[in-house]
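Asker: got a structure for you, letters missing:
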């Protein structure tokens, strides 16, 4: 009864301190001294070690062990985060609020140092002063405290001290678990070992020094126990008699598979982790040195462990197609394979995006980008812009390469998928296969060539010209593209040909004016002249492009699904009639037109006197400057006229820019594709999809970055180490420091 009262009182006290209800107190006892540590769900083993080091200053890594008893188990070890999770789960299931934890010294600390009261007759040390002595009366060296060498860091490998305990220790994971424990134990204690015997039944290991010079007694032997399949230690001599000869920071047994299992969780949160970062992390967090090649293999195996194997991923693709169709029945998924059952190509279109596209401007930005997986390949995509000028992906496909055949197939699937009665406008680069495919599948659709790519192609014709001349000619070409009237365009084009010379004139003659300039373009492209939007999409999925194919499709689906949900929620807070980006554009027009004078001719016709003056017709939504007609959004002159006429600006903006259209764009959702009911035998039948037929791999390391076009300027960065402005940072700096 008394215990219940105390427990209830302590529980109320903890709650009053703001401590969570499910917290458990660990009473850690060392000798005759005990201290309390609060066990919460978020407590890590490393944090527990730090707390104990703070309580007992003379504790150090590897000098003690932690254990507790529980319901018939007198000694349960605490050595890792997993052990803490098990303890926490046990306390919840048994409703225990306090657990006794034994802190046992592996080395007798009483022989390390002693505090004595010394009375020196010589007068060097006064009576009653405290002097720290060791067991033989020698004063303890405090010099390391000035260099920081006594401030040892608690490593993640602190729990590896007792990975091997003694005879009778059981390893539930069999030989793999025993070998991992060996690696942990040897890495923590800093010695190397060799296998005297290593097979499926018996593993016998001796110290490297014993193997070479017969001078060390350390040995461990474990055998397979049937029928359980467990490995049990049968012999263990834990004392090294070789002194410090075997101490080493590295180990040949820290294999890439072993290290890969250690860093797999980090790889899950950081898909772009590099081998050099793995090397640094292993040294910093585990005190282990590994080679670059081992780190490279570690990254490869860790990615396979976290994201799956590239080859095996193709076996799951058929399951993904079926699961995607079941959860998103109105979406479109087309998987093609060769006669030999090898993967050929796959198209994925989202019904929610198709529904929303009807409320977006009828412009499609299409492009292809390379994949970074083992089998290379290419990802084709079609994107649009929502009313707030945001990226709006519609569909994508994975093919073996960017060629006419694949672009033709992609456009066929796109046409079947959209079923859009509007005349679509395409914006893309000038890839031959893409141009032909669009012309054949969408013969009535205007096709705009990306102005950015055209300017880069033009720069290649500038041989021998200085930079100022190049900039001038590129700017002149830019003006040609934006010229609103045929008269102005022809005037600027003739000037460009004259000043650019024969090569520039020859390049311009290869361009069809109706594909790149405003003056001749036959369709309505809302002022969009470049395909940068789809380049943004390629960069948006940069990390996903290195994933196995099934995960690639699923991760992109997940990313688009989350984006649609986030934008739907954000738009619910908008109070204006038109989208924020376009509303901001109106405010900019107001600032531009403050000083202009306006004269009214009729209810719909106005003259805006600026330099030069223009005529605005409100009823036809036109301005003599041409900007309103081209962009389908009021220009600064139209803004003036509308304000003067007392008109509502929102009534003269295309519906595509309205908040209502934005809501409709994101009104539907992409449904999840759960794996909970996925058959474990997926990929094991005879009709499974095989990886694509491999082409000969080009020499050198696989490229992961796009080759920039000629004339593209990369952003210069300032190195944080040497201070130089260039293309390297602190991590890649090889410059000698100047003093």
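Answerer: Everything's here; your move. As the structure is a computational prediction, the values presented were derived from the model and not from experiment.

Asker: okay, CA-based contacts and neighbour counts for the rest of this
Answerer: Will do.

Asker: host element of the closest residue to residue 312 other than its chain neighbours?
Answerer: The shortest distance from residue 312 to any non-neighbouring residue, by Cα to Cα, 6 or more residues apart in numbering, is to residue 683 (7.8 Å). For residue 683, there is no host helix or strand (DSSP states H and E).

Asker: contacting residues around residue 683?
Answerer: Residues in contact with residue 683 (Cα atoms under 8 Å, 6 or more residues apart in numbering) are 312, 315-316, 689.

Asker: tell me what the one helix or strand residue 326 maps to is packed against?
Answerer: In this assignment (DSSP H and E), residue 326 forms part of helix 310-327. Here helix 310-327 touches strand 332-337, helix 549-571, going by 3 or more Cα pairs under 8 Å, 6 or more residues apart in numbering; DSSP states H and E.

Asker: tilt between the longest one and helix 310-327?
Answerer: Right, helix 549-571. 50 degrees (axes from the mean of the first three to the mean of the last three Cα atoms, to 10 degrees).

Asker: Go through helix 549-571 and flag the buried ones.
Answerer: For helix 549-571, the neighbour count (16 or more other Cα atoms under 10 Å) marks 549-558, 560-561, 564, 567-568, 571 as buried.

Asker: Packing partners of it?
Answerer: Looks like helix 549-571 contacts helix 310-327, helix 659-665 (3+ Cα pairs under 8 Å, 6+ apart).

Asker: so where do the strands sit in the stretch 601-739 of the chain?
Answerer: 605-609, 614-617, 622-623, 717-718, 725-726 (DSSP state E, counting those that start in this stretch).

Asker: From residue 400, how far off is residue 695?
Answerer: 9 Å (Cα to Cα, to the nearest Å).

Asker: So these two - more neighbours on which side?
Answerer: A count of neighbours by other Cα atoms under 10 Å puts residue 400 above the other of residue 695 and residue 400, at 20 against 9.

Asker: isn't that one right up against residue 346?
Answerer: No: at 10.0 Å, residue 400 does not count as touching residue 346 under the criterion of Cα atoms under 8 Å.

Asker: ok, back up a step: which one (most neighbours) among the contacts of residue 683?
Answerer: Top of these by neighbour count (other Cα under 10 Å): residue 689, with 24 neighbours.

Asker: circling back: now do the shared contacts for residue 695 and residue 400.
Answerer: With Cα under 8 Å, 6+ apart as the test, residue 695 and residue 400 reach no residue in common.

Asker: next up, a second structure to put side by side with the first:
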């Protein structure tokens, strides 16, 4: 029984049959071991179907522990569970840190569930300056966000777009990959055009596909909202990975920025600076010249205004004026901002034995969803993307002479 207390420890029916044979000398079938495991899990964690009826009590304690939090439970006409939505008050109050703003439990990712989620999210979180949506282009996310947030800009996760592009790639995949991610992170339109020209020489269809996707949806330089380094939906994927084991239960980040600045500072030592006016400087780097405006925090290379960290040219101008580079970094990169994230109090819920639930909450009925279990074993791992799957290439053999590397149609040994 102890093996099931830790959700990260895997114990399969095969392990159970092996343990029973070694420890007790008993022989069990696979199905006997499977049913024994299901019964042990129900004893430890409770019956999943009964856990839905505990949600009203759980949400009541959640609101009482974190005043100002928002919870919402939607049921069908037959009192069966449909959706649940949770926003913790500390996340709403802060709103400027990397925190999970809201989460929901739904039947599946479809138009109705995503629309309901965005409606609840807009009601409780509203709309804020420079707010945008980055997703994997899931049809339901795109439709629902367009319906509920028509004024917001929607961006595509460059990693998911790359996996879609990879299926169409016929050239050197590694070369195309480097060009694509360089395109997504290009700082100037000139740099973007040069990289796109190089991609066209490999496969023009890829350039057409990226154009059809909309440059403004994935390219940094074409974006209309400052989203700094948020080019992917990796934060969401990280959360999904961290709660993967929790899904088996009943229903019931500053070093990178410092390194970037230090690298730019190292590059600035080889540059020369000539002041034009008080805030405008001309910086020479080899055979190239760049204009830097410290007041507007803009450099002609494009990095200063997009990264919101002084680029090498800006660092050279800052050092020329004997000032501190930290004063020209975005407040989001400051030590204070990262310390403030840990200062947000999110206390654990009190012990269940101390809960005092009103009678009207206890009398609420929430039945499990009316769904049938699909055939086969449920998948516990996410589906791998096209880029992660390693395909074994079939060996091509000439049927005429049995030589590998070509087929009969392309054989050069056939008589002319």
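Answerer: That came in fine, so what should we check first? Quantities reported herein were computed from a predicted structural model and do not represent experimental measurements.

Asker: TM-score them against each other, please.
Answerer: Overlay of the two chains. TM-score (TM-score structural alignment, normalised by the length of structure 2): 0.84; 387 aligned residues with a Cα RMSD of 2.8 Å.

Asker: circling back to that earlier point, out of the strands of the stretch 601-739 of structure 1, which is closest to residue 118 of structure 1?
Answerer: Closest to residue 118 of structure 1 of the strands of the stretch 601-739 of structure 1, according to Cα to Cα: strand 717-718, at 60.5 Å.

Asker: Output the contacting helices and strands for the closest one.
Answerer: For strand 717-718 of structure 1, the elements it packs on are strand 725-726, judged by 3+ Cα pairs under 8 Å, 6+ apart.

Asker: After superposing, tell me the mean distance of the helix holding residue 326 of structure 1 to structure 2.
Answerer: Superposing on structure 2 places helix 310-327 of structure 1 at an average distance of 1.1 Å from its equivalents, by mean Cα distance after the TM-score superposition for structure 1.

Asker: which part of structure 2 lines up with that helix?
Answerer: On structure 2, the counterpart of helix 310-327 of structure 1 by TM-score structural alignment is residues 48-65.

Asker: could you check the distance from the residue of structure 2 sitting at the aligned position of residue 343 of structure 1 over to residue 114 of structure 2?
Answerer: Aligned counterpart of residue 343 of structure 1 in structure 2: residue 81 (TM-score structural alignment). Applying Cα to Cα, the value for residue 81 of structure 2 to residue 114 of structure 2 is 16 Å.

Asker: can you check residue 349 of structure 2 too?
Answerer: 28 Å.

Asker: ok, the two, which is more surrounded?
Answerer: residue 114 (21 against 13).

Asker: Now do residue 334 of structure 2 against residue 280 of structure 2, distance only.
Answerer: 25 Å.

Asker: I should have written residue 125 of structure 2 there, sorry.
Answerer: Here the distance between residue 125 of structure 2 and residue 280 of structure 2 works out to 40 Å (Cα to Cα).

Asker: and the equivalent of residue 518 of structure 1 over in structure 2, what element?
Answerer: For residue 518 of structure 1, the aligned residue in structure 2 is residue 220 (criterion: TM-score structural alignment). Assigned by DSSP H and E, residue 220 of structure 2 belongs to no helix or strand.

Asker: And residue 145 of structure 2, what's its match in structure 1?
Answerer: Match for residue 145 of structure 2 (TM-score structural alignment): residue 438.

Asker: buried ones in stretch 174-193 of structure 2?
Answerer: By neighbour count with 16+ other Cα under 10 Å, stretch 174-193 of structure 2 contains the buried residues 176-177, 179-180, 182-188, 191-192.

Asker: Can you get me a residue count around residue 259 of structure 2?
Answerer: Number of residues near residue 259 of structure 2 (other Cα under 10 Å) recorded here: 11.

Asker: The counterpart of it in structure 1 and residue 646 of structure 1, how far apart?
Answerer: Matched by TM-score structural alignment, residue 259 of structure 2 corresponds to residue 584 in structure 1. Distance, residue 584 of structure 1 to residue 646 of structure 1, by Cα to Cα: 20 Å.

Asker: now swap in residue 554 of structure 1 and tell me
Answerer: Residue 554 of structure 1 is 51 Å from residue 646 of structure 1, by Cα to Cα.

Asker: go on, residue 676 of structure 1?
Answerer: When residue 676 of structure 1 is compared with residue 646 of structure 1 (using Cα to Cα), they lie 60 Å apart.

Asker: who's more crowded, those two?
Answerer: Neighbour tally, residue 676 of structure 1 and residue 646, criterion other Cα under 10 Å: the higher count belongs to residue 646, 9 against 6.

Asker: Can you tell me how far the equivalent of that one over in structure 2 is from residue 315 of structure 2?
Answerer: Aligned by TM-score structural alignment, residue 646 of structure 1 pairs with residue 322 of structure 2. According to Cα to Cα, residue 322 of structure 2 and residue 315 of structure 2 sit 10 Å apart.

Asker: which residues do those two both contact?
Answerer: With Cα under 8 Å, 6+ apart as the test, residue 322 of structure 2 and residue 315 reach no residue in common.

Asker: okay, now the counterpart of residue 313 of structure 2 in structure 1: neighbour count?
Answerer: By TM-score structural alignment, residue 313 of structure 2 lines up with residue 637 in structure 1. Neighbours of residue 637 of structure 1 under the rule other Cα under 10 Å: 29.

Asker: mind listing what the closest residue to residue 637 of structure 1 other than its chain neighbours touches?
Answerer: Leaving aside its sequence neighbours, residue 637 of structure 1 sits nearest to residue 608 (Cα to Cα, 6+ apart; 6.3 Å). By Cα under 8 Å, 6+ apart, the contact list for residue 608 of structure 1 reads 596-599, 614-616, 637, 640-641.

Asker: ok, and for stretch 429-437 of structure 1, which residues are buried?
Answerer: Result for stretch 429-437 of structure 1 [16+ other Cα under 10 Å]: buried residues 429-430, 434-437.

Asker: what's the answer for stretch 252-264 of structure 2, then?
Answerer: Result for stretch 252-264 of structure 2 [16+ other Cα under 10 Å]: buried residues 261, 264.

Asker: sorry, back to before: what's the residue nearest to residue 637 of structure 1 aligned with over in structure 2?
Answerer: Aligned partner of residue 608 of structure 1 by TM-score structural alignment: residue 283.

Asker: Correct me if wrong, but residue 180 of structure 1 is in a strand.
Answerer: No: if the criterion is DSSP: H, G, I helix; E, B strand; the rest coil, then residue 180 of structure 1 is helix and not within a strand.
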